[in-house]
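Enquirer: Got a predicted structure plus its sequence, pasted below:
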Amino acid sequence: MPRPCQPLTACFAALALGLLGCGPDEGAHSSTRKDAMPEHSSGESIAILRLDARPNAPAIRVTSPAFSPDGMIPLRNSAYGDNWSPPLTWTAAPGAQSYALIVEDPDAPRAEPFVHWIAWNIPGDVTSLPENLSKAEKPGQPAGMIQGVNGAGETGWFGPRPPAGHGVHRYHFQLFALDGKLDIGPDAELQTLMNAMKGRIVAEGELVGRFEQKRPQ
């Protein structure tokens, strides 16, 4: 399928605390095993390339009222700000029984992309997520949605927190339409979700946002 852009897609380490003042950054620790992800260079596609199991799968147009494609993600949606999940909208995919969401930063200074958000069993008739979604395993809005473990070892959204002075990072919001719901628990990490999704994708799409922290906080 044609790609909208070339790239796609914790941690409380002492070093990160010393450099950034508080909270984990995207270069410290991952809840995903190092050997579970492929080698990549900065900015390289990860989840969509690995999970594109159906040739010519329709494209989903993913957008956000908070930022334009390849635009800057607002401070309030970052872990330097309020750490609110950004609002998302997408076009309905024919045959979708559920949707799964994977958000990664492949520009993080680490061996694999930093996982900012994984969620699944978003109902097939839903085409948006509100801003500042609850970080509960089952947020209740939308009904049935489950959130898994991010790279900070937490549930739900963990906003951009690139090391200060590391330049602009790209955040890949990857949405997958699936042929049914997934039978995995909320303690699942990225690799478990990806394994469950293989062979079940009927459409896919992505939105890329950017964020930069220029000064230590």
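Expert: It's in.
Enquirer: From now on I want contacts and neighbour counts done on CA atoms only, so please keep to that.
Expert: Fine.
Enquirer: Would you state the strands of the chain in chain order?
Expert: Using DSSP state E, the strands of the chain run over residues 62-63, 88-90, 98-105, 114-123, 128-129, 146-147, 169-178, 201-211.
Enquirer: Not counting the third one itself, show me its contacts.
Expert: Strand 98-105 is contacted from outside by 9, 43, 47, 113-125, 169-181, using C-alpha atoms under 8 Å, 6 or more residues apart in numbering.
Enquirer: Reformat the strands of the chain into a markdown table and put mean neighbour count next to each item.
Expert: Converted to a markdown table, the strands of the chain look like this (neighbours: other C-alpha atoms under 10 Å):
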| stretch | mean neighbour count |
| --- | --- |
| strand 62-63 | 21 |
| strand 88-90 | 17 |
| strand 98-105 | 26 |
| strand 114-123 | 26 |
| strand 128-129 | 17 |
| strand 146-147 | 28 |
| strand 169-178 | 26 |
| strand 201-211 | 24 |
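Enquirer: Same list (those) but as CSV, adding distance to residue 80.
Expert: Formatted as CSV, those follow (distance: least, C-alpha to C-alpha, whole Å):
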stretch, distance to residue 80
strand 62-63, 23
strand 88-90, 20
strand 98-105, 16
strand 114-123, 14
strand 128-129, 22
strand 146-147, 22
strand 169-178, 14
strand 201-211, 11
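Enquirer: second one coming, line it up with the first:
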Amino acid sequence: MSLDRPVTPDPYELLPAVPAFDVTSADVTDGQPLKQDQMYDAGNTSPQLSWEPGPEGTQSYVVTCFDPDAPIVSGFWHWVAVDIPADVTSLDTGAGASDDTLPDGAFHVRNDFSEQRFGGAAPPEGDQVHRYYFVVHAVKEPKLGVDSSASPAVVGFNLAFKTLARGMVVGTYQF
């Protein structure tokens, strides 16, 4: 079986436009390969992320990591952290390990590994370069309105209506 296929478009270009803000990372360089620590089988450690405060009206944040290049129609969700308080503008390396390592009040929904935590990059061997979109969504409500049993799709649906702005840094990986 061949995994040859076109490169998936940037999924965030397909959503309603919102203002952007800067997201930086000590662990991810935009457009460059992820570190071994961010691989599922070699550390499985969420990267450090910092961001500018969201625009006026920001009441919380959601942080996600999405791979649109997985060889499935829906892409692959690696990380979804919800209800991060508005006064938080960074997450330390490893903050995605569990709900206990997130800021007070924040929680994870399950990723596509069926884990409520960060799940590192794990593209199929020999596949094309995968992109990992680490996205910080500034949310106009203090709570997104989901609980930890929500799927990433339900979180994304809510974000479509409640995102004031977003920023991202994109890492890559090819096995």
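Expert: Received the coordinates, thanks. Note that the coordinates shown come from a computational prediction; the quantities given were computed from them, not determined experimentally.
Enquirer: Nearest residue to the residue sitting nearest the centre point of the first structure in space, please, no chain neighbours.
Expert: When C-alpha atoms, centre = their mean is applied to the first structure, the residue found nearest the centroid is residue 103 (0.9 Å). Using C-alpha to C-alpha, 6 or more residues apart in numbering and skipping the chain neighbours, the partner closest in space to residue 103 of the first structure is residue 173 (4.5 Å).
Enquirer: circling back: right, and the strands of the first structure - which one's nearest residue 153 of the first structure?
Expert: strand 114-123 (9.6 Å; C-alpha to C-alpha).
Enquirer: That closest one vs the second structure - mean distance after superposition?
Expert: Averaged over the aligned pairs, strand 114-123 of the first structure sits 0.8 Å from the second structure after superposition, using mean C-alpha distance after the TM-score superposition for the first structure.
Enquirer: What range does that strand cover in the second structure?
Expert: Strand 114-123 of the first structure lines up with residues 76-85 of the second structure when matched by TM-score structural alignment.
Enquirer: Tell me the counterpart of the residue nearest to the centre of the first structure in the second structure.
Expert: So, by TM-score structural alignment, residue 103 of the first structure is matched to residue 65.
Enquirer: Tell me which residue of the first structure lines up with residue 43 of the second structure.
Expert: So residue 43 of the second structure corresponds to residue 82, using TM-score structural alignment.
Enquirer: does its match really touch residue 157, like I thought?
Expert: No. Applying C-alpha atoms under 8 Å as the test, residue 82 of the first structure and residue 157 come out as separate, 11.4 Å apart.
Enquirer: Comparing the two, which residue is more hemmed in?
Expert: residue 157 (30 against 13; other C-alpha atoms under 10 Å).
Enquirer: list the contacts for that one?
Expert: Per C-alpha under 8 Å, 6+ apart, neighbours of residue 157 of the first structure: 83-85, 116-118, 135, 150.
Enquirer: still on that earlier bit, how close does the aligned partner of the residue nearest to residue 103 of the first structure in the second structure get to residue 60 of the second structure?
Expert: The alignment partner of residue 173 of the first structure in the second structure, by TM-score structural alignment, is residue 134. Residue 134 of the second structure sits 17 Å away from residue 60 of the second structure, going by C-alpha to C-alpha, to the nearest Å.
Enquirer: Likewise for residue 103 of the second structure?
Expert: Taken as C-alpha to C-alpha, the span from residue 103 of the second structure to residue 60 of the second structure is 11 Å.
Enquirer: which residues do the two both contact?
Expert: Contact criterion C-alpha under 8 Å, 6+ apart; residues shared by residue 103 of the second structure and residue 60: 84-85.
Enquirer: Ignoring the adjacent residues along the chain, who's closest to residue 112 of the second structure?
Expert: Using C-alpha to C-alpha, 6+ apart, the nearest residue to residue 112 of the second structure is residue 77, at 5.3 Å.
Enquirer: Now for that neighbour: which residues touch it?
Expert: Applying C-alpha under 8 Å, 6+ apart, the residues near residue 77 of the second structure are 64-67, 111-112, 152.
Enquirer: quick check, nearest of these to residue 21 of the second structure?
Expert: For the contacts of residue 77 of the second structure, the nearest to residue 21 of the second structure is residue 64 (15.2 Å; C-alpha to C-alpha).
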